[in-house]
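Trainee: The following block contains a protein sequence and its predicted model.
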Amino acid sequence: MSTPIRILIVEDSEDDALLTLRELKKGGYDVEWKMVDTPQALDRALDEGHWDIILSDFQMPAFDGREALRLVHEKGLDVPFIVISGVLVEENAVEILKAGASDYVKKGNWARLIPAVERELREAESRKERKRAQKEEAKAQERYRTLFESAVEGIFQSSPSGRFISVNPAMAQLHGYKTPDELINAITDIPHQLYVDSSTREELLHAVRTTGQLSGFEAEF
């Protein structure tokens, strides 16, 4: 079964583009593609569609692969960008890789094309997964922060050494302070300034260290 893929080809030779497509189809890809050969056409194509990967020649009459890569970066797009060229010397290859290209393949050396495409697509998907996870984590943190700030119960986080890390407004008000910062600045030794019996704090820390959780633990402040 073929894998669908949307490819933007930056190339001035249709014959070379068709050779590239033939290799991709042989490699098991069902290709939807578009070919552009000017900065203006590339700019429009980047705005018009979502592309899984960009395959670019290095040297063309209207512009080159470096400019194509720059246009992609200016759009803020995270799309794998592979240079396919018959005239790319080592110095230029190093230059464009440093500029942010994913890889380069010499025209005719098609054995490298499919592995390079497969690798870059996998890495692009991994980056998307990480970004999705980061967004979900940020949302979860924001939900927690909202609950923390608006709760009517006193909530705080503290370090094992006995200092406040964060305090919610209700906690500060319960102890007679106008703001959480005032409480944090006033109480710097939680075991002795907050607990009625400082040994209770040690019992709490011991339970966390040995079982990793607390259940039904009570302390008097």
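Mentor: All right, it came through fine. Since this is a predicted model, take the numbers as computed values, not measurements.

Trainee: contacts, neighbours, all on C-alpha from now
Mentor: OK.

Trainee: residues in contact with Asp43?
Mentor: Leu71 (Cα atoms under 8 Å, 6 or more residues apart in numbering).

Trainee: Make sure it is indeed in a strand.
Mentor: No - per DSSP: H, G, I helix; E, B strand; the rest coil, Asp43 lies outside any strand segment and is helix.

Trainee: Tell me how far it lies from His206.
Mentor: Applying Cα to Cα, to the nearest Å, the value for Asp43 to His206 is 62 Å.

Trainee: now Leu113
Mentor: Computed as Cα to Cα, the Leu113 to His206 distance reads 58 Å.

Trainee: So for those two, which residue has more residues nearby?
Mentor: Neighbours were counted for Leu113 and for His206 using other Cα atoms under 10 Å; Leu113 has more, 21 against 12.

Trainee: what's the spacing between that one and Ala138?
Mentor: For Leu113, the distance to Ala138 equals 37 Å [Cα to Cα].

Trainee: Next, the buried residues of the helix or strand Arg130 falls within.
Mentor: According to DSSP states H and E, Arg130 maps onto helix 113-150. Buried residues in helix 113-150, counted by 16 or more other Cα atoms under 10 Å: Leu113, Ile114, Val117, Glu120, Leu121, Ala124, Phe148, Glu149.

Trainee: put this beside the first:
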Amino acid sequence: MTQDAAVEIKALKADSFGRISLMRGADGSVFVRRDLRHVPLWLRLPAWWLARREARGLEQVRGMADVPQLLAWDGRRLDRSYMEGAAMYQRPPRGDLPYFRAARRKLQELHRRGVAHNDLAKEANWLVLEDGRPGIIDFQLAVVGNPRSRWMRLLAREDLRHLLKHKRMYCREHLTPVERRVLKRHSWVRDLWFRTGKPVYRFVTRRILKWEDNEGQGPKP
């Protein structure tokens, strides 16, 4: 699907890894575009790698409801379908047990398809859609693999633990005893990330790229 005649409606986010915009196609359809053409030369390879990873993750969940659908990927621009809704931090699902039950089912479907999202600690990656259903976006860090493999099961548990952290924040009274135990159990992946990966991530984003993640709400203005 080509969207060469598309026009930008508004910018949703712009950082060192590309510009994300809400677009209108020649046929009037609205979609989201990640454009890498203005990425600095020294960041083009990691930006391309992240976009390619997102395209692979979206291809794996093609046809699944309440996640973006891949429209096009040509190595420079990634187009995906637009879902109307608000980020979790913009429309908090306080006390909304049906939301979190549906979110868990959505996560289980994602994992059955062989995808671990790997970035669900960010509230910005959870949507509250117009009718209150959960949606999941931003597959840049998604991992695709055999859902029965030990590695994928470990990543799936981390996805679940991040969802339960949000449930603890907004719907604590409905946490089950099993869910409380899951929250207390930290994997070696999580511990390794906090000891090694996260300090490097903070140095790169805050010192080199000059932006902060702002607890999953995107770069600060």
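Mentor: Arrived safely. Every value quoted in this text rests on a predicted model; they were computed, and no experiment measured them.

Trainee: where does the TM-score land?
Mentor: In this superposition the chains share a TM-score of 0.21, using TM-score structural alignment, normalised by the length of the first structure; 82 aligned residues with a Cα RMSD of 6.1 Å.

Trainee: on that earlier part again, who's in contact with the very next helix or strand once past the helix holding Arg130 of the first structure?
Mentor: Beyond helix 113-150 of the first structure on the C-terminal side, the first helix or strand identified by DSSP H and E is strand 156-158. For strand 156-158 of the first structure, contacts defined as Cα under 8 Å, 6+ apart pick out Phe164, Ile165, Ser166, Val167, Asn168, Met171.

Trainee: Return a PyMOL selection command for the buried portion of these.
Mentor: To isolate the buried members of those in PyMOL, using 16+ other Cα under 10 Å:
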select buried, resi 164+166+167+168+171
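
Trainee: Serialize the contacts of strand 156-158 of the first structure to JSON lines and add fields for distance to Ile54 of the first structure and secondary structure.
Mentor: Putting these into JSON lines (distance: Cα to Cα, whole Å; DSSP: H, G, I helix; E, B strand; the rest coil) gives the following:
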{"residue": "Phe164", "distance to Ile54 of the first structure": "51", "secondary structure": "strand"}
{"residue": "Ile165", "distance to Ile54 of the first structure": "47", "secondary structure": "strand"}
{"residue": "Ser166", "distance to Ile54 of the first structure": "47", "secondary structure": "strand"}
{"residue": "Val167", "distance to Ile54 of the first structure": "50", "secondary structure": "strand"}
{"residue": "Asn168", "distance to Ile54 of the first structure": "50", "secondary structure": "coil"}
{"residue": "Met171", "distance to Ile54 of the first structure": "55", "secondary structure": "helix"}
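
Trainee: which one of the contacts of strand 156-158 of the first structure is nearest Ser198 of the first structure?
Mentor: Phe164 (15.5 Å; Cα to Cα).

Trainee: surely the closest one meets Ala186?
Mentor: No - counting by Cα atoms under 8 Å, Phe164 of the first structure stays clear of Ala186, with 10.2 Å between them.

Trainee: Find the helix or strand that Leu71 of the second structure is a member of.
Mentor: Short version, using DSSP H and E: Leu71 of the second structure is in strand 70-73.

Trainee: Which strands or helices does that strand pack on?
Mentor: Applying 3 or more Cα pairs under 8 Å, 6 or more residues apart in numbering; DSSP states H and E, one finds that strand 70-73 of the second structure contacts helix 44-60, strand 77-81.
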